[in-house]
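**Student:** For reference, the sequence and a predicted model appear below.
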Amino acid sequence: MPLPQQRRFPRRKTSVRASRDLVVEVLAEWQLTPLIEDMRLCVSELATNALLYGVPPGREFAVRQSATDELVRLEIRDSGDGRPVCRNPGGESCSGRGLYLADQVAAEFGTDHHVAGKTVRVAFKRPPVP
């Protein structure tokens, strides 16, 4: 199994793109390219939520990827107080779909609360080796 990968990102708009790039790079290295589109969507939504609602000024968020024989996991951890809420907004809404989308495309979706902050995680079934 490949070793877990983790990187921290500062509270900046550019960190969303950088976290997407990291996820794509790691998946390509692990030869798990069939998961790229769905995991790119998830990291984009979860990192954006961390920046908007979770990361206090001057702090960072962490992106972690790991893989087992069955699952490929993506976790976003921040140190903020907010509690993520998965909603299904109406068709007229311009925002609020991020967690809902992540929940819909992933095989697993969840949140872990810590003394300081939380981790929002998704997992995907590992594709068969060609």
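**Tutor:** Nice, I can see it.
**Student:** From now on I want contacts and neighbour counts done on CA atoms only, so please keep to that.
**Tutor:** Will do.
**Student:** Quick check: which helices or strands does the strand or helix carrying Met39 pack against?
**Tutor:** Following DSSP states H and E, one finds Met39 within helix 36-49. Here helix 36-49 touches helix 14-29, strand 71-78, helix 98-105, going by 3 or more Cα pairs under 8 Å, 6 or more residues apart in numbering; DSSP states H and E.
**Student:** can you list the ones you listed in TSV and add mean neighbour count and distance to Gly54?
**Tutor:** TSV is the format used below for those (neighbours: other Cα atoms under 10 Å; distance: least, Cα to Cα, whole Å):
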stretch	mean neighbour count	distance to Gly54
helix 14-29	18	13
strand 71-78	23	6
helix 98-105	18	14
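**Student:** Which among those is found nearest to Asn49?
**Tutor:** Proximity to Asn49, assessed across the helices and strands packed on helix 36-49 by Cα to Cα, is greatest for helix 98-105 (7.6 Å).
**Student:** Below is structure B, check it against A:
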Amino acid sequence: MMVLRAHRIADSAIDDNWISVFGQAWPTTGRWPSPLEDIPESARCVLRSDLESPRIARDFARTTLADWELCPLAEDVTVAVSELVTNALRHGLRGALHSAQAWPIQLVLLRHDRRLLAVVTDPGDDVPTRTEPDHFTESGRGLQIVEAVSGTWGWARLASGGKAVWAAFETRS
């Protein structure tokens, strides 16, 4: 049975640093987009290590984007979210079984005035690497797909362990 907790993060829960929605200190390494001055609207979905998690994450993203009146982004965002959650399940939980129970995979959506950021956290320490796909199997294309549908993507180690992998989408042209 999957336990799913999804909620909107209230503005009062966010301080001056937009990364605070993760309850983490500023990451020590990785590649993050520049923080913007406005306070983002945020939504979070906590997922278990379950085969249904990519579908649940897509549904959560689609519903959140509809609530935020960002439906034109839904197709690209849901594809990226699905790939990021799948990568977290395949690679982010490897060797981190105890951590996965204490710190499950999270999907966080941050909506700024001009940008939407989709972030997936996991307890793994492996650096996400865009690789050439194996043309004989259905694997190895995840980050290439994320790169193709988003404006940019990146990752960062979190101060408490684990990492966050993100994809950014422009909300205005």
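**Tutor:** That came through fine. Computed from a predicted structure; not experimentally measured.
**Student:** who touches the helix holding Met39 of structure 1?
**Tutor:** 15-17, 19-20, 23-24, 27, 61, 74, 76, 98-99, 101-102, 105-106, 120, 122 (Cα atoms under 8 Å, 6 or more residues apart in numbering).
**Student:** Quick one: residues contacting Met1 of structure 1.
**Tutor:** Counting by Cα under 8 Å, 6+ apart, Met1 of structure 1 has contacts 67-69.
**Student:** Buried among those? Need that as a selection in ChimeraX.
**Tutor:** ChimeraX command restricting the contacts of Met1 of structure 1 to the buried ones, with burial defined by 16 or more other Cα atoms under 10 Å:
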select :67
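**Student:** for the contacts of Met1 of structure 1, which one is nearest Pro2 of structure 1?
**Tutor:** Using Cα to Cα, those come closest to Pro2 of structure 1 at Ala67, 6.7 Å.
**Student:** What does that closest one correspond to in structure 2?
**Tutor:** Correspondence of Ala67 of structure 1 to structure 2, assessed by TM-score structural alignment: Arg111.
**Student:** Then Leu22 of structure 1?
**Tutor:** Aligned by TM-score structural alignment, Leu22 of structure 1 pairs with Phe60 of structure 2.
**Student:** What residues does its match make contact with?
**Tutor:** Contact partners of Phe60 of structure 2, counting by Cα under 8 Å, 6+ apart, are Cys45.
**Student:** Disregarding flanking residues, what is the spatial nearest neighbour of Arg12 of structure 1?
**Tutor:** Distances taken as Cα to Cα, 6 or more residues apart in numbering put Leu51 closest to Arg12 of structure 1, at 7.4 Å, once the chain neighbours are dropped.
**Student:** give the contact list for that neighbour.
**Tutor:** Taking Cα under 8 Å, 6+ apart as the test, what Leu51 of structure 1 contacts is 11-13, 61.
**Student:** Distance check, the spatially most central residue of structure 1 against Ala62 of structure 1.
**Tutor:** In structure 1, the C-alpha nearest the mean C-alpha coordinate belongs to Val43, at 3.6 Å (Cα atoms, centre = their mean). From Val43 of structure 1 across to Ala62 of structure 1, the span is 11 Å (Cα to Cα, to the nearest Å).
**Student:** Glu147 of structure 2 corresponds to which position in structure 1?
**Tutor:** In structure 1, the residue matched to Glu147 of structure 2 (TM-score structural alignment) is Asp103.
**Student:** How about Ser82 of structure 2?
**Tutor:** In structure 1, the residue paired with Ser82 of structure 2 according to TM-score structural alignment is Ser44.
**Student:** my read: Glu170 of structure 2 touches Asp113, true?
**Tutor:** No: using Cα atoms under 8 Å, Glu170 of structure 2 is not in contact with Asp113, being 9.3 Å away.
**Student:** leaving aside the residues next to it on the chain, what's closest to Arg17 of structure 1?
**Tutor:** In space, Arg17 of structure 1 is closest to Ser44, 7.4 Å off (Cα to Cα, 6+ apart).
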